[in-house]
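# Sequence and predicted structure below; questions after.
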Amino acid sequence: MPLQAVESQRLYRQIAEQLRGLITAGEFATGSRLPAERDLARQLGVSRPSVREALIALEVEGWVEVRVGSGVYIRPQVQGNGHARPSSGHAAGPAEWGPLELMRARELVEGEVAALAARHARKAQIATMAGALERMQEDADAGVVPREGDELFHEAIAQACGNEVLRDTVVGYWQARSGPLFARMSDHFENPPSWNAALVEHQAVLDAIREHDAQAARAAMHHHLQRAYTRYSASWRRANSS
């Protein structure tokens, strides 16, 4: 396959542009299945998560269809206006951040934010975190994806850390989650079991902050975001043939 190794800047976008070009050139026929994620990663010289994000971008733009348990297939191409315009490759804003890369950044930053919150959180701030967690539980029990409560929980921790730059950074992460790439990935991989696991992980973070145990709060937040990353990655491997 005529694929080329890509540079690291906005990696998933570069991969998507290569694959889009091959589709346009007829290298992949309509209805055909793309090579497995691991094969694409090997040929491109990149990580599997980067390939995964590129495929999600192509799905959002209408170039491919992801069939869970089967693979990624080329959709019919409509001449002229059948697809969203691809990114220009410049000035990536939060909505274009790769979801898995974003989660890795959150792990690094929010672990320290949780540790600071454990040191500085006041009773009222801890009560706000607890209220957000209760809202998450109520939504999950009602069969509603508890994204709003999830956001409120993490923002309450950031508010309690005592550093406005870190608070704004965490808010920016959540603004990025509203982008189409993260929304589509969430559609694929979020489900009741994943949210039940996340609720347990959130409770561990809250318990550590309530005890003002900075080390435990950092570890609990790291564990939560590592597990979230793994849930997304593991689900995609099942869907796109490992």
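Arrived safely, thanks for sending. Quantities reported herein were computed from a predicted structural model and do not represent experimental measurements.
# contacts, neighbours, all on C-alpha from now
Noted.
# Spit out the contact partners of the residue most central in space within the chain.
Geometric centre of the chain, nearest residue: residue 99, 3.2 Å, by Cα atoms, centre = their mean. Applying Cα atoms under 8 Å, 6 or more residues apart in numbering to residue 99 gives the contacts 53, 177, 181-182, 185.
# Included below, for side-by-side comparison, is a second structure:
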Amino acid sequence: MSTLQPRPLKSSDWVIQDLTRKIEDNILLAGERLPSVVDLALQYQVGRSTIREALSSLKAMGMLDIRQGSGTYVKEKPTQHQHPAQLYPDAWVSRAKSLKHILEVRRVLESGCASLAANNRTEQDIVRLGNILREMENMLDDEMISEQADVQFHEAIAHATHNPVLSDLMSSLSQQFHDSMKDSRALWFYAERSSAERLLREHQNIYDAIAGSDGKRAQELMDQHIAKVERVLDDHQSASSSLQNDAE
């Protein structure tokens, strides 16, 4: 089984990325049974625990169906974007609480970073942001790489402030931001009922404001970008609470 470019982050992410690509490219078809954990571990040259972690993540993403005693099968692609609560029904309450806290931090921190970056950015910063945007555009059909580019874009904005404290703060929160990005993107897609192209345009608009040294506009766009996910999260939590109260 062929593999992709250099491994991102950790081995399980690398396996997830490769299997996702095969499913999206119809190399692995809906209903097809995957090789056993033992065989996949040999093919990817990783431990069995890494394969199990990757398969569990893909199951949570709605891409695989793990049947006890039967094997792991590729699921039919959903016809519309799903709310993360549908993907993680058992774990969503704790995930939503954590995501809420992270979004509050991001909204305060990144809106300020966008404004400062518009005032302090260099041409090198603009080139870097532009390269990340091009990667997003070229890899729209690869959610794993798009997600990583999304994180890189926000980190690059912090770097463009040329404030080492802000840059270090964003770096220290990078893993938490990355862990929450999947839920953030899922909520964004769910709210928009749209595609990755729409999300790319939001990033492009933020880039244009920074490139044009329009700090106020960059701050407003970044605030709106993150606030949208917060609103969807709050709306769903309110609806869930109402249903629970009705049941009681």
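Good, I have the coordinates. Small disclaimer: the values here were computed from a predicted structure and weren't measured.
# Inside strands: which ones of the contacts of residue 99 of structure 1?
Applying DSSP state E to the contacts of residue 99 of structure 1, no entry is found in strands.
# Which strands or helices does the longest helix seen in structure 1 pack on?
In structure 1, taking DSSP state H as the definition, the longest helix is helix 214-239. The contact analysis (3 or more Cα pairs under 8 Å, 6 or more residues apart in numbering; DSSP states H and E) places helix 214-239 of structure 1 against helix 99-120, helix 180-189, helix 192-210.
# can you state the direction angle for the first one and helix 192-210?
On the basis of axes from the mean of the first three to the mean of the last three Cα atoms, to 10 degrees, helix 99-120 of structure 1 is oriented at 30 degrees to helix 192-210.
# how big's the offset between helix 99-120 of structure 1 and structure 2?
Following the fit onto structure 2, the mean deviation recorded for helix 99-120 of structure 1 is 0.9 Å by mean Cα distance after the TM-score superposition for structure 1.
# burial of residue 193 of structure 1, as a residue count?
Neighbour count for residue 193 of structure 1, taken as other Cα atoms under 10 Å: 10.
# For residue 120 of structure 1, see how far away it is.
From residue 193 of structure 1 across to residue 120 of structure 1, the span is 33 Å (Cα to Cα, to the nearest Å).
# Please apply the same query to residue 54 of structure 1.
On the measure of Cα to Cα, residue 54 of structure 1 and residue 120 of structure 1 end up 40 Å apart.
# Mind checking which of the two has more residues around it?
residue 54 (24 against 16).
# tell me the contacts of that one?
12-13, 15-16 are the contacts of residue 54 of structure 1 under Cα under 8 Å, 6+ apart.
# Out of these, grab the one that's most surrounded.
residue 15 (28 neighbours).
# The nearest residue to residue 143 of structure 1 once chain neighbours are set aside: how many residues sit nearby?
In this structure, residue 143 of structure 1 finds its nearest non-sequential neighbour in residue 192, 7.6 Å apart by Cα to Cα, 6 or more residues apart in numbering. The tally of other residues near residue 192 of structure 1 (other Cα under 10 Å) stands at 14.
# Then residue 147 of structure 1?
14.
# now the helices and strands packed on helix 214-239 of structure 1 as a markdown table including distance to residue 234 of structure 1?
Formatted as a markdown table, those follow (distance: least, Cα to Cα, whole Å):
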| stretch | distance to residue 234 of structure 1 |
| --- | --- |
| helix 99-120 | 12 |
| helix 180-189 | 9 |
| helix 192-210 | 12 |
